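In: Predicted model, plus sequence, below.
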Amino acid sequence: MKKLISLLICAILCVPPGASAAEKPQISAQSYVLYCPQDKSVVLSREPEKRMKPASTTKLMTTLLTLEAAQNENKTVEFTAEMEAEGSSMYLKHGEKLKLSDLAAGMMMCSGNDAANAAAITIGKTKEGFAGLMNQRAKQLCMKNTHFVTPSGLDDDNHYSTALDLAKLMAAGLENPAFARLTAQKSARVSFESPGNKTAEYNNHNKLLRLDPRCVGGKTGYTVAAGRCLVSAARQNGLTLICVTLNDKNDWNDHTALYDAGFSSLSAYAPEDLSLKIPCAGGERDEITAVCQSAEPIILGGGESGRVRRVIKTEEFVYAPVNKGAKVGSVEYYLDGRLIKKQSLNARDEVKIQKVKVGLWQKIKEFFNYG
């Protein structure tokens, strides 16, 4: 009996942790977060809302605003003395001219403080004016513990952010196609408008793009006061994760370790497009097409996506008229018998009531019986 109890205790102790709880690796960052933008959840963290100096990860915001401005009007910028900056640079010279989108490349690739200043002054008239735009967007993104002062991220006592806020910022950037393409590049070539024969190629400081094939972008940062800062994003099997480490001497390895933990503990089930026919009574057509568009992936524990069951619920037939977009059923997703998502099935097209054709003899009868 004692042996049986011992075996049961051993079995309980040996059960692995829940699929949704990632096992924490040893991370050297003062503050970090592993964030899933698809369901806005924190997977792993240490003091994710601690206000810290973000260094050049600030340029995620500057780059995003610059690319948005360039999409409206990709202005030509002439580099001037007021745009000069200390620190990392794309080495712009007075009088050189290039597009806003090229300044964005200079920020994302080589962390150019000069590019950040040039974009900020062009878009916001002054660096202070641009900081106002940065803080306005931060508020829109619910970055509750962030305040920007400089477009480059150079240290200022009133310039701060958090690991969680920077993860939200990176998530917003990935939703912008131009930003997502740029941050994923290992290098970028810039063609200057003046001098017209000048081109320059800049390598991306984000070494994780070369070290980890799952990485789809990010931004480095460093000052003596901030330490090494890194924001990155990775994607695997339909699941996207964002990692932020602040003041971390071992950031490359820590990001890989956090992604290993996250991707092993989570999975994504992607609902597919669905189209089916439902009989229709009394309509101009004898059936309707019901559709359900694919939705955002459902984030589950590791290995759980293979246990998802889809159930389609509709009536045997519908009656005309049917309006376009009308709900005609539902699609439900179950994990081990538990409902985890429900979507509507909607009519793709309108179906009108069929008009009854009246014969000649019926029309004559109706004429003489009228009144």
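Out: Cool, the structure landed.
In: Please count neighbours and contacts with C-alpha atoms only from this point.
Out: Will do.
In: and stretch 330-337, how far from the chain's centre?
Out: Relative to the chain's own centre, stretch 330-337 is displaced by 25 Å; criterion: Cα atoms, centre = their mean, to the nearest Å.
In: Go through that stretch and flag the buried ones.
Out: Residues of stretch 330-337 classed as buried: 330-331, 333, 335 (neighbour count, 16 or more other Cα atoms under 10 Å).
In: what does stretch 60-75 give?
Out: Result for stretch 60-75 [16+ other Cα under 10 Å]: buried residues 60-70, 74-75.
In: Distance to Arg210 and secondary structure added to the residues you listed, as a markdown table?
Out: Converted to a markdown table, the buried residues of stretch 60-75 look like this (distance: Cα to Cα, whole Å; DSSP: H, G, I helix; E, B strand; the rest coil):
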| residue | distance to Arg210 | secondary structure |
| --- | --- | --- |
| Leu60 | 20 | helix |
| Met61 | 23 | helix |
| Thr62 | 24 | helix |
| Thr63 | 22 | helix |
| Leu64 | 23 | helix |
| Leu65 | 26 | helix |
| Thr66 | 26 | helix |
| Leu67 | 24 | helix |
| Glu68 | 27 | helix |
| Ala69 | 30 | helix |
| Ala70 | 28 | helix |
| Asn74 | 30 | coil |
| Lys75 | 32 | coil |
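In: got another, please set it beside the one above:
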Amino acid sequence: MLLSRIWHRKLCRAAAGLFLLLWLIFPLEASAGEPQIEATSAVLMDALTGQVLWSKNPHERLPQASTTKITTAIVALERGNLTDLVRASKKAAEVGEASIYLEEGETLTLEELIYALLLRSANDAAVAIAEHIGGTEEEFVNLMNAKAREIGAGNTHYANPHGLSAPGHYSSAYDLALIARYALQNPKFREIVATKEAVIPWPGKPWDRLLVNNNQLLWGYYEYPGADGVKTGYTREAGQVLVASATREGRQLIAVVMHSPNRYREASLLLDYGFEHFTRRVLMPAGKTVAMAPVSRGLRDTVPAVTAGQVVVAVPKDVPAEWQQDIEILPGLTAPLKQGDKVGTVVFRWQDHKVAVDLVAGRDIREQPWWLAFLQAFINIFHFPWVRLS
């Protein structure tokens, strides 16, 4: 009997040890599908709606390394001409670390330099672009910071166009996702970041420059089905950083990991989680009248407030979601109004998720002629409530 009890205790201890070992080896099994991310900060965002589907320390300010170049590229694409000839300065040629070995006086097109910027992560290309667009590197950095503010990236500040460590140069996982979402709306940016390799000239050499995209989600061991961008980053201070995007069945997701032990694996885990656990749902069609907005000084005193676009949300596949609808009409609407002018917003909320779409005027509202406005004022003064001029 005693021997039996001893063996029973040993078996229980062995089973408990085995369970602990399996839990340590396979931690994902214990989290009901939640991604296990070791990165200091991470975000998973739906590219269409901007909803955050999963996050860890999303607003923590951290060094962003070469993911800086997303903003460098978008400022260059919006302010420059792809066929512009850009002459490399001595300062650009001397920038260290990742480069395409520009020489002082060498000339390439802006398009070629943006390819070098986003595929090879060339720091010399970043400075050459900055000086060409901004006149000086410092003025270009001011443009970058203005663009970040415009996008809504409140925890981002740039000190240079390339991302080498510098005081006051930081971003957050949420901001990087926000910036990438904005940049991916530019067709040329989308084309470049999805390119696996490209060839650009190397003046004075018997061969051209081969640019291989640093983002290994596009190729090689970590290749991810549907991957279509965006940008890698690494410095000793920042660690491994990755802004990644992938599209499946028309759904595009953006994953960001900062200071990660394995950026490709962790970004893949986030993307898998998003594709497996979320789907999209249409809450309201475009052109739907949701309210009658009051208008002053018009031939009509109200205008139909209609949705400017389709309201689409990302929702968990297995969880019913009841979205609360709030209609916000702009105060003080005054004629004349043209069909399509913004008159308000409709906001949908569920838990921490929020999606909004503009409400626009469903028809033109002409301004009252002066004599009609005068007559209406006269009627109001002398209290003839049964008379209505509209």
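Out: Good, I have the coordinates. Just so you know, these numbers come straight off a predicted model, no measurement behind them.
In: Tabulate the buried residues of stretch 330-337 of structure 1 in CSV, adding columns for distance to Lys2 of structure 1 and secondary structure.
Out: Converted to CSV, the buried residues of stretch 330-337 of structure 1 look like this (distance: Cα to Cα, whole Å; three-state DSSP):
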residue, distance to Lys2 of structure 1, secondary structure
Ser330, 53, strand
Val331, 50, strand
Tyr333, 44, strand
Leu335, 37, strand
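In: which one of the residues you listed is nearest Lys365 of structure 1?
Out: When the buried residues of stretch 330-337 of structure 1 are compared for distance to Lys365 of structure 1 (Cα to Cα), Ser330 comes out closest, at 47.3 Å.
In: Next, the contact list for the nearest residue to the closest one once chain neighbours are set aside, please.
Out: Nearest residue to Ser330 of structure 1, sequence neighbours excluded (Cα to Cα, 6 or more residues apart in numbering): Ser344, at 4.4 Å. Contacts for Ser344 of structure 1 were tallied using Cα atoms under 8 Å, 6 or more residues apart in numbering; they are 292, 327-331.
In: any idea how far Leu209 of structure 1 is from the spatially most central residue of structure 1?
Out: Nearest residue to the geometric centre of structure 1 (Cα atoms, centre = their mean): Ala171, 3.8 Å. Distance from Ala171 of structure 1 to Leu209 of structure 1, counting by Cα to Cα, to the nearest Å: 17 Å.
In: and if you look at Lys93 of structure 1?
Out: For Lys93 of structure 1 relative to Leu209 of structure 1 (Cα to Cα), the value is 29 Å.
In: So for the two, which residue has more residues nearby?
Out: Under the criterion of other Cα atoms under 10 Å, the comparison of Lys93 of structure 1 against Leu209 puts Leu209 first, with 21 against 14.
In: right, and that one touches Lys186 too?
Out: Yes. Counting by Cα atoms under 8 Å, Lys186 is a contact partner of Leu209 of structure 1 at 6.8 Å.
In: Out of the buried residues of stretch 60-75 of structure 1, which two sit at the greatest distance?
Out: For the buried residues of stretch 60-75 of structure 1, and using Cα to Cα, no pair is farther apart than Leu60 and Lys75, which are 19.9 Å apart.
In: For the alignment partner in structure 2 of the residue nearest to the centre of structure 1, give me its contacts.
Out: The alignment partner of Ala171 of structure 1 in structure 2, by TM-score structural alignment, is Arg181. The contact partners of Arg181 of structure 2, by Cα under 8 Å, 6+ apart, come to 47, 50, 254.
In: Good, we can wrap up now.
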